[in-house]
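Colleague: Sequence first, then the predicted structure:
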Amino acid sequence: MAKRLALTVFILLLFLGTFVLFEAVGTTEVCVTVCYPGELKAEGYSLEDGQIVLKFHTLENSEALREHFEKFEIRCLFCSLDLEKAKVVVNVSGTLLYPAYKDYVMSFDNGRNGKGMHYIASPYNLTSIAEVRIPEGYTFKELKFENNTLQILLSPGGSGGVEVVRSNIIAENQEGLKRGWIKIIYTDGSREWEGRVQTIGGEGECPILIDTG
């Protein structure tokens, strides 16, 4: 009888301890896109001085701007930090980047249905960056701006995809591009077709997304 009672008490305490531990662990999902001139690798995260620090190191540097997307599952055990409101910092090989854009995202991973946050960070001003969708069979050449028209110059050959472009043309004309005041055309020199800007929600500065119309 005593053994059965002791076993029952042990099971109850174990259940209670598991419940308390589960409630004490705060979790949130943080996604980040880093626009960086080089290849990056994620190293994890840390909680420092009321901030969530997302850590990366540089694998190689390049002149071309690349986008690196990473998802972090942030856990906080017995701490007072509000994970959903905490400031996020991106550490790239010791250089701190402060995201200028954030938005809510939905997560369904591992049966989890809830909100997380998506941030975009870069060592450059995000308003000078555009993600340009390149049609199949072409490669990106350059941008030109004249007669209130943004020209996306293409070269034949290639598999298309997305080109991440940093340009003063984008920075100086972003508002007009977003509002449709500026015409966008793709051209390979022999033919041309219209492009358009896709708008995204969220808070703060962000790159613009340009696609074929």
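Modeller: Structure's in. What do you need?

Colleague: going forward, measure contacts and count neighbours with C-alpha atoms only.
Modeller: Noted.

Colleague: Glu70 touches Glu43, doesn't it?
Modeller: No. When contacts are counted by C-alpha atoms under 8 Å, Glu70 is not listed as touching Glu43 (10.4 Å).

Colleague: also this one, for the comparison:
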Amino acid sequence: MERIIETEHVNRVFAVSSGEFCALKDINVSIPEGAFAILKGRSGSGKTTLMNIIGALDYPTSGKVRIAGNDITEMSETDRENMRRNMFGFVFQAVSLIPTMNAFENVEFSLRMAGISENRKERVEECLRRVGLAGRMRHMPAEMSGGEQQRVAIARAIAHHPRILFADEPTAELDSVMAAEIVQMFQEITKKERVTILMTTHDTGLMDAGDMLIELQNGEQICQKQ
């Protein structure tokens, strides 16, 4: 199976008032296409830093990051932006829906931003049905629960058919029942949308939900297991 995400000896060092802080130390991960990978670690472990580097939102201080065989650390910023826009989808802890748009319009807006004009209505409806919101398409964010808003954010993130979905602590603000529903949704999305998912979490109750687990501690890779 093709390895869609690979890092090779990735390090990330930040300048701080006392000198330098090494947030990531020699990280080597390998994720096959179509997997649901969970990136585990406590706050400050480096998991968000690693996700940002893999997602082309930041650069490593040293090391390589390959997406579908291409080293994105050698790409121009224009090419990296195109990859973020067309190949990646992002779901964050803060949902950030546009408050003046209903659920349908929020998802459709992402397709407009991606320059997709064909079958937009059908794709938006399909994605909202996929996340269980067939009856809530015309509701505004303020009329929805936190879990429903996160579902809209997920629909928005997969609407343009990304190959990789990055989800940074998407269940952190949800209760355990809603968190389990979101994770189950990710499991279904990997199969039905054929998308690779990398999700960060510190919730020990979600450790066995993915196809593979990568654990970080104090910037170091403790394990990768399937």
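Modeller: Structure's in. What do you need? As the structure is a computational prediction, the values presented were derived from the model and not from experiment.

Colleague: Can you pull the TM-score for these?
Modeller: The TM-score (TM-score structural alignment, normalised by the length of structure 1) is 0.24; 94 aligned residues with a C-alpha RMSD of 6.3 Å.

Colleague: Between Glu70 and Glu43 of structure 1, which has more neighbouring residues?
Modeller: Using other C-alpha atoms under 10 Å as the criterion, Glu70 of structure 1 and Glu43 rank with Glu70 on top: 16 against 13.

Colleague: Tell me how far the helix or strand where the more buried one lies lies from the chain's centre.
Modeller: Secondary structure from DSSP states H and E places Glu70 of structure 1 in strand 51-77. From the chain centre to the centre of strand 51-77 of structure 1 is a distance of 9 Å (C-alpha atoms, centre = their mean, to the nearest Å).

Colleague: Run the chain-centre distance for the helix or strand following it.
Modeller: For strand 51-77 of structure 1, the following helix or strand on the C-terminal side (DSSP H and E) is strand 87-92. Computed by C-alpha atoms, centre = their mean, the chain-centroid distance of strand 87-92 of structure 1 equals 12 Å.

Colleague: Any buried residues in strand 87-92 of structure 1, and which?
Modeller: Residues of strand 87-92 of structure 1 classed as buried: 88-92 (neighbour count, 16 or more other C-alpha atoms under 10 Å).

Colleague: between the residues you listed, which is closest to Val9 of structure 1?
Modeller: Val88 (43.4 Å; C-alpha to C-alpha).

Colleague: Excluding covalently adjacent residues, which one is nearest to that closest one?
Modeller: Of all residues not flanking Val88 of structure 1 in the chain, Ile52 sits nearest, at 4.8 Å (C-alpha to C-alpha, 6 or more residues apart in numbering).

Colleague: Please look at that neighbour and Cys31 and confirm they touch.
Modeller: No. In terms of C-alpha under 8 Å, Ile52 of structure 1 does not count as a neighbour of Cys31; the distance is 11.9 Å.

Colleague: what's the single longest helix in structure 1?
Modeller: Longest helix in structure 1 by number of residues, with DSSP state H as the criterion: helix 2-24.

Colleague: Tell me the first helix or strand C-terminal of that helix.
Modeller: strand 25-48.

Colleague: Can I get the buried residues of strand 87-92 of structure 1 in TSV including distance to Glu203 of structure 1?
Modeller: Listed next are the buried residues of strand 87-92 of structure 1 as TSV, based on distance: C-alpha to C-alpha, whole Å:
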residue	distance to Glu203 of structure 1
Val88	14
Val89	16
Val90	17
Asn91	21
Val92	23
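
Colleague: so which two of these are the farthest from each other?
Modeller: Across these, no pair lies farther apart than Val88 and Val92, at 13.1 Å, counting by C-alpha to C-alpha.

Colleague: so how far is Val88 of structure 1 from the residue positioned nearest the centre of structure 1?
Modeller: Nearest residue to the geometric centre of structure 1 (C-alpha atoms, centre = their mean): Thr33, 2.5 Å. Per C-alpha to C-alpha, to the nearest Å, Thr33 of structure 1 is found 12 Å from Val88 of structure 1.

Colleague: now swap in Val32 of structure 1 and tell me
Modeller: Look at Val32 of structure 1 and Val88 of structure 1: by C-alpha to C-alpha, they are 10 Å apart.

Colleague: List just the nearest of the buried residues of strand 87-92 of structure 1 to Glu194 of structure 1.
Modeller: Val90 (36.4 Å).
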